[in-house]
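Asks: Okay, here's the prediction I keep looking at, along with the sequence it came from:
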Amino acid sequence: MEWVKAVQLLRAGRRPGVLVTVMSVRGHAPREAGAKMVVAADNVWSTVGGGNLEALGVERSREMIADGVTTPEVLTAALSDKAPYQHGVQCCGGEVKLLLEPLPVVPSVAIFGIGHVGLELARILARHDLELHLVDTRADQLTVERLSVLDDAVAQVHVHNVPVLPELVVGELPRGTHAVIMTHDHAEDAALCDAAIRTDALSTIGLIGSSAKWTRFQRKLAEDGNSAEAIARITTPIGLPELSGKEPAVIAVSVAAWLLQRFTAERQSAPAPSADRHTGSARTAVRRPAPAQREAKA
């Protein structure tokens, strides 16, 4: 189905869109209930019937994309020559309700180091709708058997097996990725930190480890020519300060919660929805229910 491919295309390209579905039909209408189309800022796939009905759906969908709206909406259009029209007369005589469901760009997280903590963190994050990148230089940490605990993942999991220079992966990550550095090797961690702060594409740079480790890293990063402002982009320790414990599962829960807080902050900082600008249709909103590792080694 074209609309399914369109959703996959938008997700792969990390572009927002809106899935428009004919929710219900009363009387005569161009398409039956269940018909779908996908709207992006610069494209439309499939159709819900054309004419004024479809034009209204596309127009409102693009407003939602521009305003960062994340709540589904219902748009009602009367197909009558007596109804006010914005995009031409459509006089089938029926009434159609369209469900507009935002397709937001989901969060992206990269875990560098899939050891005991990294795998536990991956297991938690995999239950969420996001892009999950797993990076390790040790092939035995990324075997199919070991990662089978992620087989039922909701997240899209991307495995990066890089025997050398894992910092090269930093430049391949989607813009806005939250990077968490917790490898088995402090030299590897340092190289990753250096690469991470030399790009503006990452949303979060988190480093696991002790205060002594961070003191050494700050000195090394400064010696390598990084400014104090750039070094300050790294957050360490990571996790919720009130959640203590050194067990891998406890650290992973703490770091996952810390990341979820950042996802929430990103959503809340999105542009506020604009006022209703529709004059040719009634619109109804559908509302849906809305650090531990201080001294641990990765």
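Replies: Good, I have the coordinates. Since the structure is predicted, the reported quantities are computational estimates derived from the model, not experimental observations. Numbering: from 1, shown residues only.
Asks: Going by C-alpha atoms from here, please, whenever you check contacts or count neighbours.
Replies: OK.
Asks: Scan the chain for its longest helix.
Replies: helix 248-268 (DSSP state H).
Asks: Show me what counts as buried in that helix.
Replies: Neighbour-count burial for helix 248-268 flags 248-259, 262 (criterion: 16 or more other Cα atoms under 10 Å).
Asks: next one: stretch 126-135 to chain centre, how far?
Replies: 9 Å (Cα atoms, centre = their mean, to the nearest Å).
Asks: Now the terminal residues of that stretch, how far apart.
Replies: End-to-end span of stretch 126-135 (Cα to Cα, to the nearest Å): 15 Å.
Asks: Please work out which residues outside that stretch touch it.
Replies: Residues from elsewhere that reach stretch 126-135 (Cα atoms under 8 Å, 6 or more residues apart in numbering): 106-114, 122, 125, 150, 153-162, 166, 169.
Asks: List the contacts of the spatially most central residue of the chain.
Replies: For the chain, the residue sitting closest to the mean C-alpha position, by Cα atoms, centre = their mean, is Val106 at 1.5 Å. Listed by Cα under 8 Å, 6+ apart, the contact partners of Val106 are 14, 129-131.
Asks: so is it in a helix, a strand, or just coil?
Replies: coil (DSSP: H, G, I helix; E, B strand; the rest coil).
Asks: So it versus Val22, what's the distance?
Replies: On the measure of Cα to Cα, Val106 and Val22 end up 25 Å apart.
Asks: before we move on, what about Ala272?
Replies: Taking Cα to Cα, one finds Ala272 at 26 Å from Val22.
Asks: Show me which of these two is the more surrounded one.
Replies: Val22 (22 against 12; other Cα atoms under 10 Å).
Asks: here's the one I want to compare it with:
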Amino acid sequence: MTLSLRDHIDVLSAPGPVMLVSVAAIKGSTPREVGAFMLIAGGQVAGTIGGGNLEHQVTLRVRAQFGSDQALIPTSEIVRFPLGPGLGQCCGGSVEVGFHLLDSARKADLCAVLDDVARQPVSQSGRWLMMPVSAGGAGWQIAGADSAQAAMLASGFGTQRGGVVALNGVQTLCLRLDDALTPLWVFGAGHVGKAVVQALAPLPFDIHLVDSREDYLAGIGGKNLHICQSDRPELEVADIPAGAHVLILTHNHALDFDICRAALIRGDLGFVGMIGSQTKRARFVRRLSDRGLGAVEIGRLTCPIGIQGITGKQPVVIAASVAAQLLSVREAQMAQNQTTKSASDGVV
């Protein structure tokens, strides 16, 4: 998820010591992923490593150190916290937590980097923030979304090790700045389409809203949102990148069918969902079969969309249900992709 970087910048801008606390490694079930981080100052906290008693105990530990002789505070250490009865948490795994005391120079450097990142759009591949652990090392760096370093970190962290890793022979602290954005094409800017876009706005999706009606697209905007007016929305399907998700929510069943057929024929999209009832699905399945699509292609269609058990028909209710479904699909695909990559890399 995208960090609320302004809170981090506020902590770094205030006087006094700041401890950078990060998830350096995990084992078993844990509340956050490797690379998650937070900043702890005397009276301020930004970010989270999972909340609960783990975060409470970590915060107490840091503030107790700040209240003692600061010359005795370790500048860098990693401490293991079992997440069992001792912490009153039932996750059952364990977390290695990194503690890195930021001096005034590193505070200023990190503040400048985060301020720069906060002005940029979230990446579609995920980015990492890196700092050499050794004293006197170079300042903070960003592993760009498309860089080999970012790919290496994503792969390495996927094996549940990371946090402090060797990069070019230098022990380097690596923090997760943001998760990858999943490309999503939403066809239809009616009541439900607009509600879906609003529900997904704070979530890790790069959204393209497509409609033939220019007036329905007027006044819609937001971060990670791209507006596309197209007289032939079904033709836009050919330009959608592989792995992207598609939602079909138009005002016209004939247009729904054309978009649906074009998306299912592709065979390389991550999710194809269409609003409608079981009756609409049955009718579309017959028509798709009549147009030559096989069972495998038709089986890629999710209709109705949304989480089972949520039956409300209000646009905001549908949007919340669809957002939860897309997040579930996204998590499953990311896990599968990582498992596949780890297997290809020989990681067990």
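Replies: It's in. Nothing here was measured: the structure is a model prediction, and the numbers come from that model.
Asks: follow-up on the earlier one: the very next helix or strand once past the longest helix of the first structure maps to which residues in the second structure?
Replies: Once the chain leaves helix 248-268 of the first structure, the next helix or strand it forms, by DSSP states H and E, is strand 282-285. With TM-score structural alignment applied, strand 282-285 of the first structure matches no range in the second structure.
Asks: which helices and strands sit right next to strand 282-285 of the first structure?
Replies: strand 73-78 (3 or more Cα pairs under 8 Å, 6 or more residues apart in numbering; DSSP states H and E).
Asks: which helices and strands does the strand it packs on pack with?
Replies: Checking 3+ Cα pairs under 8 Å, 6+ apart, strand 73-78 of the first structure ends up next to strand 95-103, strand 282-285.
Asks: out of these, nearest to Ala196 of the first structure?
Replies: In terms of Cα to Cα, the element of those nearest to Ala196 of the first structure is strand 95-103, at 28.4 Å.
Asks: Would you map the helices across the stretch 101-250 of the first structure?
Replies: For the stretch 101-250 of the first structure, the helices defined by DSSP state H, counting those that start in this stretch occupy 116-125, 186-197, 211-223, 228-231, 248-268.
Asks: As a check, name the ranges of all helices in the stretch 51-200 of the second structure.
Replies: 52-66, 104-118, 148-158, 191-200.
Asks: Looking at these, which one is packed in the most?
Replies: Of these, the one with the most neighbours on average (mean count of other Cα atoms under 10 Å) is helix 191-200, at a mean of 21.
Asks: so how much does it differ from the first structure once superposed?
Replies: By mean Cα distance after the TM-score superposition for the first structure, the fitted helix 191-200 of the second structure averages 0.5 Å away from its aligned residues in the first structure.
Asks: which residues in the first structure does that helix align to?
Replies: Using TM-score structural alignment, helix 191-200 of the second structure pairs with 116-125 in the first structure.
Asks: do the same with stretch 56-67 of the second structure
Replies: By TM-score structural alignment, stretch 56-67 of the second structure lines up with nothing in the first structure.
Asks: any idea how far Met267 of the first structure lies from Gln90 of the first structure?
Replies: No Met there; residue 267 of the first structure is Arg. Taking Cα to Cα as the measure, Arg267 of the first structure and Gln90 of the first structure are separated by 37 Å.
Asks: picking up where we left off before, the residue nearest to the centre of the first structure maps to what in the second structure?
Replies: Per TM-score structural alignment, Val106 of the first structure is aligned with Leu181.
Asks: Distance of its match relative to Ile26 of the second structure?
Replies: Distance, Leu181 of the second structure to Ile26 of the second structure, by Cα to Cα: 24 Å.
Asks: again with Ser321 of the second structure
Replies: Ser321 of the second structure sits 31 Å away from Ile26 of the second structure, going by Cα to Cα.
Asks: Next: Thr311 of the second structure.
Replies: Taken as Cα to Cα, the span from Thr311 of the second structure to Ile26 of the second structure is 38 Å.
Asks: and what of Cys260 of the second structure?
Replies: From Cys260 of the second structure over to Ile26 of the second structure the distance is 42 Å, taken as Cα to Cα.
Asks: Could you report the neighbour count for the closest residue in space to Arg11 of the first structure that isn't next to it in sequence?
Replies: Closest residue to Arg11 of the first structure apart from its sequence neighbours, by Cα to Cα, 6 or more residues apart in numbering: Val105 at 6.9 Å. Val105 of the first structure is flanked by 17 other residues according to other Cα under 10 Å.
Asks: What of the one 10 residues further on?
Replies: Other residues within reach of Gly115 of the first structure by the criterion other Cα under 10 Å amount to 18.
Asks: didn't it look like it was pressed against Thr183?
Replies: Yes. Using Cα atoms under 8 Å, Gly115 of the first structure is in contact with Thr183, at 7.2 Å.
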